[in-house]
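Need a 3D model of the sequence below.
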Amino acid sequence: MAKAADKHDPDVEAMVEDADAAAALIAEVTTSLSHLAQRHNLDMLDYLLRMANLEAEEHLRLRSRHRLC
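This is a model prediction of the structure:
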């Protein structure tokens, strides 16, 4: 299983053009994965995924705020 985690997904990397796109994708994916973890009572994974989601969303909020200035 560790070897599979080490591989990069070229399709994902090709569709993510910059940090903002990466943060948006991470926010979307972590939300889905968090719901999956909740459904299976994987509390620590749910917590970590929600934290990653908050970080991604905060990045997007800060970037949008900087663009308005």
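
going forward, measure contacts and count neighbours with C-alpha atoms only.
Noted.

Just give the nearest non-adjacent residue to the residue positioned nearest the centre of the chain, would you?
With distances taken as Cα atoms, centre = their mean, residue 26 lies nearest the centre of the chain, 2.0 Å away. Spatial nearest neighbour of residue 26, chain neighbours left out: residue 56 (6.4 Å); criterion: Cα to Cα, 6 or more residues apart in numbering.

To compare against the first, here's the next sequence to fold:
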Amino acid sequence: MAKVADRHDPDIEATVEDADAAAALVAEVTASLAQLAQRHHLDMLDYLLRMANLEAEEHLRLRSRHRLC
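Sure thing, here's the model as predicted:
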């Protein structure tokens, strides 16, 4: 059986044009996955997904702030 991490989704890769778009997608997906992990009491996964979400949101926040200058 192939590992899920080894698979590539060409649809996602084709629609994500730059780092900001990737960060926005990661923020959205990790927020949803963290909720799922929390609902099923997967505490470590919830924590890690929330950290990834914060990192993606921080990237977006800093980029938007940088654009204002």
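
Would you tell me what helix or strand residue 34 of structure 1 is located in?
Taking DSSP states H and E as the criterion, residue 34 of structure 1 maps to helix 19-39.

what about stretch 18-25 of structure 2, distance to the chain center?
Here stretch 18-25 of structure 2 is found 9 Å from its chain centre; the criterion is Cα atoms, centre = their mean, to the nearest Å.

neighbours of residue 36 of structure 1, just the number please.
Residue 36 of structure 1 has 14 neighbours, counted by other Cα atoms under 10 Å.

now swap in residue 28 of structure 1 and tell me
14.

same question, residue 58 of structure 2
14.

One more: residue 54 of structure 2?
As a burial measure, residue 54 of structure 2 scores 16 neighbours (other Cα under 10 Å).

State the distance from it to residue 67 of structure 2.
Distance from residue 54 of structure 2 to residue 67 of structure 2, counting by Cα to Cα, to the nearest Å: 20 Å.

swap in residue 15 of structure 2?
For residue 15 of structure 2, the distance to residue 67 of structure 2 (Cα to Cα) stands at 23 Å.

Looking at these two, which is more packed in?
Comparing residue 15 of structure 2 with residue 67 by other Cα under 10 Å, the one with more neighbours is residue 15, at 10 against 7.

any idea what that one aligns with in structure 1?
Residue correspondence, TM-score structural alignment: residue 15 of structure 2 in this structure matches residue 15 in structure 1.

about what we covered before: what's the neighbour count on the residue nearest to residue 26 of structure 1?
Neighbourhood size, residue 56 of structure 1 [other Cα under 10 Å]: 21.
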